[in-house]
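S.K.: this one's sequence-less:
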């Protein structure tokens, strides 16, 4: 009985280390990203996954419209936004 318990100990220990090193930080990053996406507002300057920069002109449930140049708008998924830039970053 005790030998089988001792043989399981390294496996359990590896899972605990894996949780604190990989899984927990990833969950924290996802939570921060979700909060950033929910806080998006019209006029925010953002960067997308593809590297496109633009200003949010319209917000929808799952999509948003990004003005990438004067009179040029692109519709993207909200989840494609990676970074909210400081105001005035895009010239």
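M.R.: Sure thing, it's come through. Please read all numbers here as calculations on a predicted model, not as lab measurements.

S.K.: rest of the way, CA atoms for contacts and neighbours
M.R.: OK.

S.K.: Work out which residue lies at the spatial centre of this structure.
M.R.: When Cα atoms, centre = their mean is applied to the chain, the residue found nearest the centroid is residue 33 (3.3 Å).

S.K.: structure B:
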């Protein structure tokens, strides 16, 4: 009976902290795998750009007409616009 509070505390800890973090990590990994040319993204540093080149671990962002910057793929924080959406808007 003295172990019951510890087990209960671990179960609560798991469902409130560990499980949501695992879900967030899985969603982020899926987002990083789904990146493609033409996506508009924001980096973890706050830089906004459009993907012009992709490799397994690097992303080249076009920031303006002449500036292209290379980042690790993990530096992408979120996708602000997918490539299909931006091509449909221009039509």
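M.R.: Cool, the structure landed. Not measured: the values here are computed from a predicted model.

S.K.: on that earlier part again, OK, contacts around the residue nearest to the centre of the first structure?
M.R.: Contacts of residue 33 of the first structure were listed using Cα atoms under 8 Å, 6 or more residues apart in numbering, and they are residue 82.

S.K.: Buried residues in the longest helix seen in the first structure, which are they?
M.R.: Across the first structure, the longest stretch assigned as helix under DSSP state H is helix 2-18. Going by neighbour count (16 or more other Cα atoms under 10 Å), nothing in helix 2-18 of the first structure comes out as buried.

S.K.: re earlier: when you align them, which residue in the second structure goes with the residue nearest to the centre of the first structure?
M.R.: Counting by TM-score structural alignment, residue 33 of the first structure lines up with residue 28 in the second structure.

S.K.: From the chain's centre, how far out is whichever strand or helix holds its match? Work that out for me.
M.R.: For residue 28 of the second structure, the host element (DSSP states H and E) is helix 19-33. Relative to its chain's centre, helix 19-33 of the second structure lies at 8 Å (Cα atoms, centre = their mean, to the nearest Å).

S.K.: Name the surrounding residues that touch the helix or strand following that helix.
M.R.: Next along the chain after helix 19-33 of the second structure, taking DSSP H and E as the criterion, comes strand 40-43. The contact list for strand 40-43 of the second structure, computed with Cα under 8 Å, 6+ apart, reads 48-51, 75-83.

S.K.: Now a ChimeraX select for only the buried ones of the residues you listed.
M.R.: In ChimeraX, this line selects whichever of the contacts of strand 40-43 of the second structure come out buried by 16+ other Cα under 10 Å:
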select :48,49,50,51,75,76,77,78,79,82,83
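
S.K.: possible to save the contacts of strand 40-43 of the second structure as JSON lines with distance to residue 4 of the second structure and secondary structure?
M.R.: Rendered in JSON lines, the data for the contacts of strand 40-43 of the second structure read as follows (distance: Cα to Cα, whole Å; DSSP: H, G, I helix; E, B strand; the rest coil):
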{"residue": "48", "distance to residue 4 of the second structure": "50", "secondary structure": "strand"}
{"residue": "49", "distance to residue 4 of the second structure": "52", "secondary structure": "strand"}
{"residue": "50", "distance to residue 4 of the second structure": "53", "secondary structure": "strand"}
{"residue": "51", "distance to residue 4 of the second structure": "52", "secondary structure": "strand"}
{"residue": "75", "distance to residue 4 of the second structure": "43", "secondary structure": "helix"}
{"residue": "76", "distance to residue 4 of the second structure": "43", "secondary structure": "strand"}
{"residue": "77", "distance to residue 4 of the second structure": "41", "secondary structure": "strand"}
{"residue": "78", "distance to residue 4 of the second structure": "42", "secondary structure": "strand"}
{"residue": "79", "distance to residue 4 of the second structure": "44", "secondary structure": "strand"}
{"residue": "80", "distance to residue 4 of the second structure": "47", "secondary structure": "strand"}
{"residue": "81", "distance to residue 4 of the second structure": "49", "secondary structure": "strand"}
{"residue": "82", "distance to residue 4 of the second structure": "49", "secondary structure": "coil"}
{"residue": "83", "distance to residue 4 of the second structure": "52", "secondary structure": "helix"}
